[in-house]
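Student: Need the 3D shape of this:
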Amino acid sequence: MQFHHTVLDNGLRVIAEVNDQAHSVASGFFVKAGSRDESTEVAGVSHFLEHMVFKGTPRRDALAVNRDFDRVGAKHNAQTSEEDTFYHVTCLPEYLPQAFDVLSDILRPNLAEEDFDTEKQVIIEEIRMYLDNPMSVAYEAAKAAHFGPHPLGQSILGTIESITDLKVDQMRHYFAQRYSPSNIVLAFAGKTDWDQVVALAKAHCGGWQGGQITRQAVPPRGTGSFQAILRAEDQQQTIIGVGDAPPLESSDRYAAQLLATVLGDHTGSRLYWTLIDPGYADGVEVSYQDYNQAGALFTFLSCDPGETQANLGRISEVYRAATAEGITEEELTQAKNKVLARSVLRSERPMGRLASLGFHWTYRREYLSVAQELEAFSRVTLDDLRRILAEWPLLPMTIVSVGPTTDVHAPE
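Tutor: Below is the predicted model of the structure:
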């Protein structure tokens, strides 16, 4: 595999990992625009804009966008997070010019008022759908509680009120700022030719205009608060705990990922054997999330309401034991094997490599080959895990409980 990178005259950064052994090619635009970049007045605009991008351009209406992707058998999608909006397509190498023509075209959408008014109702229904989901309610509330006034606590979807009040001119202004070429990384992975992708980028994106935009990424500090939300209609109790963790800029992110795997992987972890195997809980998992100048360790729990307090105590006991006694060599080896295997399996597909390439370059201006990524995890030692546990304590956590009981409190 060969890695290449360049910057177009307008500031668009273009990267590619060329793999002649692949049978497909993936391409994606990584726009540094997410819910943390929004003011309260336009909460949810990043995600709303992601929808609007597919509603038509000066060259295509919404039907033509889908039709032209389908004509070449391309698989396309997009997603919005707290920090980014990611548009991507995967296709056979011979159809990259046609597929990229559509993908690049939609990144300069019409943002027509009629489409805006129609799609607004779709967004509102999506928000209502997530409000019916206990885990989604708990996750949004946990982020808001943990990060407090920090923009990472803002909802990706926004609220029914913020979307209802949003005006198309506000979206157009946000687009003009955040979708500047200097705020976007264009990545390719798979079977392609570097000269070809540079030519495609120049032909389709070279004329894009826009100024410089920055993000004030201030490191947050979690609140450690507790909140119980009553949902009498729920059958289970849903709990999410959040603790601070290393940011994405730190090399400690590898140790944090392995620690999360040891503590709360969905199989064979400490919490699995403590809560799932004995039947105390239906689900428990720990997930490490890295952000720009921030990080978080999320603990997810779903169980019978009557077991909630006892399960919080069990989780607390597991975390206290890990802090006091450390992690064993056997546990670290098992966690490494899991993480390395998943990394390799994901990387066998160009689409699996695309996300890693794009996000690494967006935030670290760094290329990591699969081998380099595996080596970074392999280098983590027990001392590294002990240091992470000391510098980023597991307890106390911010905790949000959602369900039919509010007779819950933070574990002692």
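
Student: From here on, just use CA atoms for contacts and neighbour counts.
Tutor: OK.

Student: buried stuff in the helix or strand harbouring residue 310?
Tutor: Here residue 310 sits within helix 308-325, counting by DSSP states H and E. Neighbour counts over helix 308-325 (16 or more other C-alpha atoms under 10 Å) mark 308, 311-312, 314-316, 318-319, 322-323 as buried.

Student: after that helix, next one along is what?
Tutor: helix 329-347.

Student: Let me know the next secondary structure element after that next one.
Tutor: By DSSP H and E, the next helix or strand past helix 329-347 is helix 350-364.

Student: One more, please, to line up against the first structure:
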Amino acid sequence: MKKKSEILPNNICFITHQLEHLHNVSVSVSFKAGSLYESKYNNGISHLVEHLFFRQLSDLSQESLYFNMQKIGGEITGKTYCDYVTFSINVIPQYLYDALDIMLKFFDDFEWSNSIILKEKEVVLRQIENKAYSYNQWIDSIYFENTKYTLPIMGTKKTVKSLTAFEINSWKKEYFSPANSCVTITGNFSNEFYDFLKQKLSIINNFGKKQAPIIEIAPNFTKRNSDNYLTVINADSKLSEVVVLFDIKNSFDYESVKLITSILSDGCGSKLSMIMREKYQLTDDIFTQLTSYCGFHRYSISYTVKNKNIFNSIDILFKIINEIKTDITLNEYASTIPFFTDNQMIDLDNCQKLNEDYVLSDFILDILPSDPIEKAKKYKKILINDLIKIANEIFVKENISFIIETSINPSNIKSFLDNLMYH
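Tutor: Next up is the predicted model:
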């Protein structure tokens, strides 16, 4: 059975991929919820609901839930992102029906008592107290200023404490509902199990409603200019943190974007690493990330450099980018393309990763999910000329912004960058 994606009569998104060579099966239940759907007043409610499912799952107490999943060698994991909440379990095929009995309880219509909510609030409050402010959060707080992407997924101590049992149970009923869900199963299951699962899902009462995707575009997205492209943060250090961000429209071919950014910056043999780190020893490492959001993508390059070398490092970075806009060698292409063609087959042995990819692409980003074989075919069609074309479309000044933490005078930073990009 090939990968299938369908919408059931009760609006459940149902994605399956049968892989009979595996010795395990991954089942996930996901919902469109998270901080993007919240306000500054109920921020953190989706994350709290995720926690509460583990405190009580329908008729299963916390102790019973843990026993029932551990006796089949499984652990349900729950994750809350800004745009969805997902629960998943990975088991061997003989325990699949038992796992399904547990996972279908996420659709049961039940409520949590105030005493249970108060207990779980204390757990979440301890998490908030112990949560470190991450590097990515620092970048997002600047890049996504005044958008919902700056809301913390866990909420704040104030918002979590203020949530009432009525608000929490109402949120569960509206957002954690069949109409707003996606069930994904990948791995070694039979045709008979597929039919059984589809029938079980189809008879679930339809309540709630499918939430529309929320698109929160960063301020000045693809409209960067000399007045808004730079944020300089003062730091008393001999080192500077440089972050270069590229706005990427959703209309660009994602596979081409992924491939060109990989040639530029992924791995020890990438153009950036070979020149900035190996040739000139300007930095110890270069961190890059291509992140997909609903409606757009963002590509980031970040590194640490001595203050005395910051201007030289940025100048070299831009020379490398300009070079890739005119020429990509056969060696650069040949040393990158196997990761996106041949290595796609590795994902066929990882049903948990496939589940995550299918939920993100089909349910959240509204992109028809591609299995690894389909992805490989897409990448094989991309030619060097296609990559040069996409490089000239995304690596332009209207898409570029900087976040720089340094002790260097901000006016000197801006003067240098203005001259580099606008003169």
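
Student: ok, the buried residues of helix 308-325 of structure 1 vs residue 396 of structure 1, which is closest?
Tutor: residue 316 (8.9 Å; C-alpha to C-alpha).

Student: Find the nearest non-adjacent residue to the closest one, please.
Tutor: residue 411 (6.7 Å; C-alpha to C-alpha, 6 or more residues apart in numbering).

Student: burial measure for residue 410 of structure 2, as a count.
Tutor: 17 (other C-alpha atoms under 10 Å).

Student: ok, it touching residue 232?
Tutor: Yes: using C-alpha atoms under 8 Å, residue 410 of structure 2 is in contact with residue 232, at 6.1 Å.

Student: what about the residue sitting nearest the centre point of structure 1, distance to residue 291 of structure 1?
Tutor: For structure 1, residue 81 is the residue whose C-alpha lies nearest the centre (C-alpha atoms, centre = their mean; 5.2 Å). Distance of residue 81 of structure 1 to residue 291 of structure 1, given as C-alpha to C-alpha, to the nearest Å: 10 Å.

Student: re earlier: matching the residue nearest to the centre of structure 1 against structure 2, which residue comes up?
Tutor: When structure 2 is aligned by TM-score structural alignment, residue 81 of structure 1 is paired with residue 81.

Student: Run through the residues that contact that match.
Tutor: 34-35, 153 (C-alpha atoms under 8 Å, 6 or more residues apart in numbering).

Student: What is the end-to-end distance of stretch 94-110 of structure 2?
Tutor: First-to-last distance for stretch 94-110 of structure 2 - C-alpha to C-alpha - comes to 29 Å.

Student: Identify each buried residue in that stretch, please.
Tutor: For stretch 94-110 of structure 2, by 16+ other C-alpha under 10 Å, it's 95-96, 99, 102-104, 106-108.

Student: Dump those residues to a markdown table, plus distance to residue 186 of structure 2.
Tutor: Output for those, formatted as a markdown table (distance: C-alpha to C-alpha, whole Å):
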| residue | distance to residue 186 of structure 2 |
| --- | --- |
| 95 | 14 |
| 96 | 11 |
| 99 | 13 |
| 102 | 17 |
| 103 | 14 |
| 104 | 16 |
| 106 | 19 |
| 107 | 20 |
| 108 | 23 |
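
Student: So which of those belong to helices?
Tutor: Under the assignment DSSP state H, these contribute 96, 99, 102-103 to helices.

Student: Out of those residues, which is nearest to residue 11 of structure 2?
Tutor: Using C-alpha to C-alpha, these come closest to residue 11 of structure 2 at residue 103, 17.5 Å.

Student: For residue 307 of structure 2, list the residues it contacts.
Tutor: Applying C-alpha under 8 Å, 6+ apart, the residues contacting residue 307 of structure 2 are 238-240, 406-408.

Student: wait, what's in contact with the closest residue to it other than its chain neighbours?
Tutor: The spatial neighbour of residue 307 of structure 2 that comes closest, neighbours along the chain excluded (C-alpha to C-alpha, 6+ apart), is residue 239 at 5.2 Å. With contact set as C-alpha under 8 Å, 6+ apart, residue 239 of structure 2 has these partners: 304-307, 406.

Student: Okay, now stretch 174-192 of structure 2: how far is its last residue from its first?
Tutor: Stretch 174-192 of structure 2 end-to-end distance (C-alpha to C-alpha) = 32 Å.

Student: Give the buried residues for that stretch.
Tutor: For stretch 174-192 of structure 2, by 16+ other C-alpha under 10 Å, it's 174-189.

Student: Out of those, list just those in helices.
Tutor: 174-175.

Student: Can you flag which of the buried residues of stretch 174-192 of structure 2 belong to strands?
Tutor: Among these, the ones falling in strands (DSSP state E) are 181-187.

Student: Next, count neighbours for residue 308 of structure 2.
Tutor: 12.

Student: Would you agree residue 291 of structure 1 is in contact with residue 244?
Tutor: No: using C-alpha under 8 Å, residue 291 of structure 1 makes no contact with residue 244, being 10.9 Å away.

Student: These two: who's more crowded?
Tutor: Neighbour count, other C-alpha under 10 Å: between residue 291 of structure 1 and residue 244, residue 244 has more, with 27 against 18.

Student: Assign a three-state SS to residue 285 of structure 1, would you?
Tutor: Recorded secondary structure, residue 285 of structure 1: strand (DSSP: H, G, I helix; E, B strand; the rest coil).

Student: Tell me the residue in structure 2 aligned with it.
Tutor: Residue 285 of structure 1 maps onto residue 287 in structure 2, by TM-score structural alignment.

Student: now that match, nearest residue through space, not along the chain?
Tutor: Residue 287 of structure 2 sits nearest to residue 302 (C-alpha to C-alpha, 6+ apart), 5.2 Å away.

Student: if I look at the aligned residue in structure 1 for residue 324 of structure 2, how far off is residue 337 of structure 1?
Tutor: In structure 1, the residue paired with residue 324 of structure 2 is residue 322, using TM-score structural alignment. Between residue 322 of structure 1 and residue 337 of structure 1 the distance is 20 Å, computed by C-alpha to C-alpha.
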